[in-house]
Structures are given as structure tokens and as C-alpha cells.
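In: Give me a 3D structure for the following:
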Amino acid sequence: MGLVAEFEIHCEALPLTGVAADVSEATLILELQFNHGNRPLFLVTARGGPQRDLEHALSAAHDVERWTFIGQAEDTRRYQIRPALSFEEQLGDEIDELTGLKALATAEAIIERIEVRDYGWNQTGWFASRNAFTDFSHFWQHNASFQLRRLTQDGETEPPGEGLTDRQHEALRTAYELGYFDIPRRTSLEDVATELDLSASSVSERLRRAQTQLIEETVAPTWPPLST
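Out: Purely as a prediction, here's the structure:
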């Protein structure tokens, strides 16, 4: 079964981050149109922010060869942009593995949303398998900074933690509110057990299972496999 991931790539060398920095009040959604040779056209949907400021930023951007205003509906504007640089030229000084960058273009994945920010790209993507996602995330962990925001199986809409049972939710919340996870701890496992009217061993097992579930849903998919 495939995965749906929302994540941030922190790399200021990514295309159009300078434009996003210059017009921080605007939301810039980027689509890549790959049917125009080696350099895909950029299709940008801009919402909010002064139109004049955005277009001035596009004209001044070092990674924009030329841009064309396509149309507008209320405060949403559409642009077609021809990049001045290939991805290899744009990221060459920042990325250690250019061959790996090329491989991402053929990954078993569909990136359906890219929001350009001043620090990089926020993305949502569909991945055919956990291995496909792992390869993708490991590349950006090694070459830039990768922060996972949400990871679910396709067909699911729940945020992380929805795989927990009601009892696991209750145990985590009670332990948290009583200060069991504070440093230093403000309460003991026995106190949490008393609050839940359970034995300490039952609460310990329930907390471990809940923590394992949260790790498997969030950070574990981004970890490289242990060498054997």
C-alpha cells in the first residue's frame, strides 16, 4: 500500500525561494510542467500580496529567464515561468549527490503540491511504497534538511496518532497532564495508574504500545535502515 506524505525541504537554493522571500505575504504554489525539454516550465499560482511586488520579484530573480502572466480570478493569479537554470545548475553547489537528484525524477512518486517558502519547499506527495518514500527522504536528509509533517497510508485522512486506541489516547493524555513526561518527572507511573484505576504494569504496557505506534507513524519512516 502506498503512502501520502507532507513534508518540508529546507534548502534556500531551491527554485523561487528568493521570490517567496521578497513577497512573504503571498502564497506561491508551484507546478512543474515536464513536457518542454530538460528544463520544465514552472506554473505558479499566487494568492495574496501585491501583484506589482510579485512581478518585480520575478523579473529580478536570478533563476527566472522570463515569466508570463496568464490570468487572474479575484486575488488568485497564474503565471508561466521559464527557468534560467536547470535543477543541476541551480542546486549544484548545495547538493552533494547530483546523480541522486536525477534519480528523484524517476522515483515511484507523484508530488501533487509544492508551496514555495523563503527557506525551501513545503510538499505533499504520494509514494508507491515505503521504500520509495525512504529513498526520497534520505536524499534530502543527506543533502539539505527534511522535516516530516504527516505520513499516512493512501486512502486515510487521519493525522498522526489516529491509529491509537481510545485507551492508549487516555493513558498518554493522563500521563502527560500529570507530568509523567516532564523533565524532571512530576509524577510516578504508580500515580498515573491510580488515576486510571489500573495496575502500574498495565499502564506501562499501554504507554509503550502508544509510543511505538506514534514513532511508527511519524519519525520511523524517515530513518535509514540499520547496517547489518
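
In: From here on, just use CA atoms for contacts and neighbour counts.
Out: Noted.

In: How far does stretch 106-125 sit from its chain's centre?
Out: 7 Å (Cα atoms, centre = their mean, to the nearest Å).

In: Quick check: buried residues in that stretch?
Out: Across stretch 106-125, burial judged by 16 or more other Cα atoms under 10 Å covers 109, 113-125.

In: Point out the other elements, helices or strands, that whichever strand or helix holds Ala193 touches.
Out: Take DSSP states H and E as the rule and Ala193 turns out to sit in helix 189-196. Other helices and strands packing on helix 189-196, by 3 or more Cα pairs under 8 Å, 6 or more residues apart in numbering; DSSP states H and E, are helix 166-178, helix 200-217.

In: compare with the first, here's sequence two:
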Amino acid sequence: MTVTAELLVSSPSLPFVSFAESLPSNQLECVHGLCLGGDSQVFVVHLDPADGVTEDDLIALDEVVETTSLGRESGRDVYQLGVKLDDIVSEAFVPGQFAKAQIEPTIIVPEGWYEKKVVRDYDSFNNMRNHCDEHGIRVDLISITQDSPSPDEHSQYGLTDRQYEALALAISRGYYDNPRQATAGDLAEEMGISQPSMSNLLRRGERQLLTSTIGTQPSLTNPST
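Out: Sure thing, here's the model as predicted:
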């Protein structure tokens, strides 16, 4: 099973956020390898020519230590940049937090970085988000979807695919936490179903898990003996 998450990553320490705010378009696109290695210092940025950014403008940025023009692609100016990262960024983006590198280019806007990542499972996403939070980097979830799970992951409990998906999402979003971090309505919205349907999926899934682990008629010990 893998999970695809769309995120907004925000921190004043992230490269190019202030720069994006200064552009007429208020955004730029980049590709980086931070999820493969926190010390990655090479960024490839794609800029709208209408923003009027020159190589001198880029090298003048505090975080840029080297620039190389790569020409123009798809109507945008492309530069390879050597970037000096703050320590918290290097420490937050460490190998192992993501199963794969970014699957789409990062869109940098004044609010932060919009990214789309593939993680191993919901727990991996939560671990990644908590790890970033510990380093002062906020990760806001925009959307999250799960691939079709392997039958081996839930067939032993007799769960259907949708029951498994609903329960996994509920756990990842804190539905079973105390205090509860999400409602059935919140989960239903993410899965694109009604709240009653979501509640029904959870209830049936919970019953199936209980039945598969303790049976339909568990033996009871007489408290008087």
C-alpha cells in the first residue's frame, strides 16, 4: 500500500518563499531532492519570463550560492541553483520520511511549498508531519488518497477494501484519539462519500475486526469462581 498526499509545507526557513512574494506572478516552480537527502543543495527552478528575473537577481538571493542557466523549456526560463539551506530544513527533510521523491514539481508561493508526495502508509505520513513540526516546519494536508491495498494486508481480518480504507484513514486522522481529532463527517468528505456511509463503513469494519480477533461468542470467566 502507498499513500499520495498533497501538502502545503510552510516555514520562514524554506528557500524562495520570500522570493515568490516579490514576483508579479507570486509563484515559481522547482524540483529538488530534499526527500532523498536532507543535505541536497541543488534546486532546478522554472520561472515565468514575464516576471523579468535575471541570473543576477537569482545570485543576489541570500540562499543562492551558485547559478547555472539551463535555457528555456515549455516557455519558462530554467536555472540550476546551488542553495544554502538552514539547518532546520536539512534536519526536517531526511531520507526515509518519504517512500519516493516528489512526484510533481514543487510550486513555491508566498504561503509556502505546495508538494505532492508518495508515502508508504498513513502512519508514515503522520510520522513525517510530526518530524517536520518538531523542526518548526508546518505541514498542512490538502488531500490524501490511498492506493488499492494488497489483499494480504486485510484479508486475514475479513475486511473489504473500503472498510480497510475507512479504518486506515480514521486512524491516520485521529478519529480514535482522545480527544478526537476528526469527525466522521471529516472522514466522509475526504473519501467522497456521505457521513452516514462513512459511519456505516467504520461500524462494519470495527465489528469485523472484533469478530476476527475475539470471535462471535467469546468465552467468559465466571467472576464468582
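
In: picking that back up, turn the buried residues of stretch 106-125 of the first structure into CSV, columns for distance to Phe7 of the first structure.
Out: Listed next are these as CSV, based on distance: Cα to Cα, whole Å:
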residue, distance to Phe7 of the first structure
Ala109, 14
Arg113, 11
Ile114, 10
Glu115, 11
Val116, 12
Arg117, 13
Asp118, 15
Tyr119, 13
Gly120, 11
Trp121, 8
Asn122, 6
Gln123, 6
Thr124, 7
Gly125, 9
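
In: returning to what we had before: quick one: closest of the helices and strands packed on helix 189-196 of the first structure to Leu30 of the first structure.
Out: Leu30 of the first structure lies closest to helix 200-217 among those, at 27.5 Å (Cα to Cα).

In: I'd like to know which elements the closest one is packed against.
Out: Contact analysis of helix 200-217 of the first structure by 3+ Cα pairs under 8 Å, 6+ apart lists helix 166-178, helix 189-196 as its packing neighbours.

In: and with 6 Å instead?
Out: The helices and strands touching helix 200-217 of the first structure, judged by 3 or more Cα pairs under 6 Å, 6 or more residues apart in numbering; DSSP states H and E, are helix 189-196.

In: Now do the helix it packs on: which range of the second structure does it align onto?
Out: On the second structure, no counterpart of helix 189-196 of the first structure exists by TM-score structural alignment.

In: Can I take it that Ala188 of the second structure is in a strand?
Out: No - secondary structure of Ala188 of the second structure (DSSP: H, G, I helix; E, B strand; the rest coil): helix, not part of a strand.

In: ok, it to Asp51 of the second structure distance?
Out: 41 Å (Cα to Cα, to the nearest Å).

In: In terms of neighbours, single out the busier of these two.
Out: Taking neighbours as other Cα atoms under 10 Å, Ala188 of the second structure and Asp51 compare with Ala188 leading, 20 against 14.

In: Looks like that one contacts Ser197 (just checking).
Out: No - when contacts are counted by Cα atoms under 6 Å, Ala188 of the second structure is not listed as touching Ser197 (7.6 Å).

In: Can you show me the strands along the first structure?
Out: Assigned by DSSP state E, the first structure shows strands spanning 3-10, 27-33, 41-47, 64-73, 76-83, 109-117, 120-127, 146-153.
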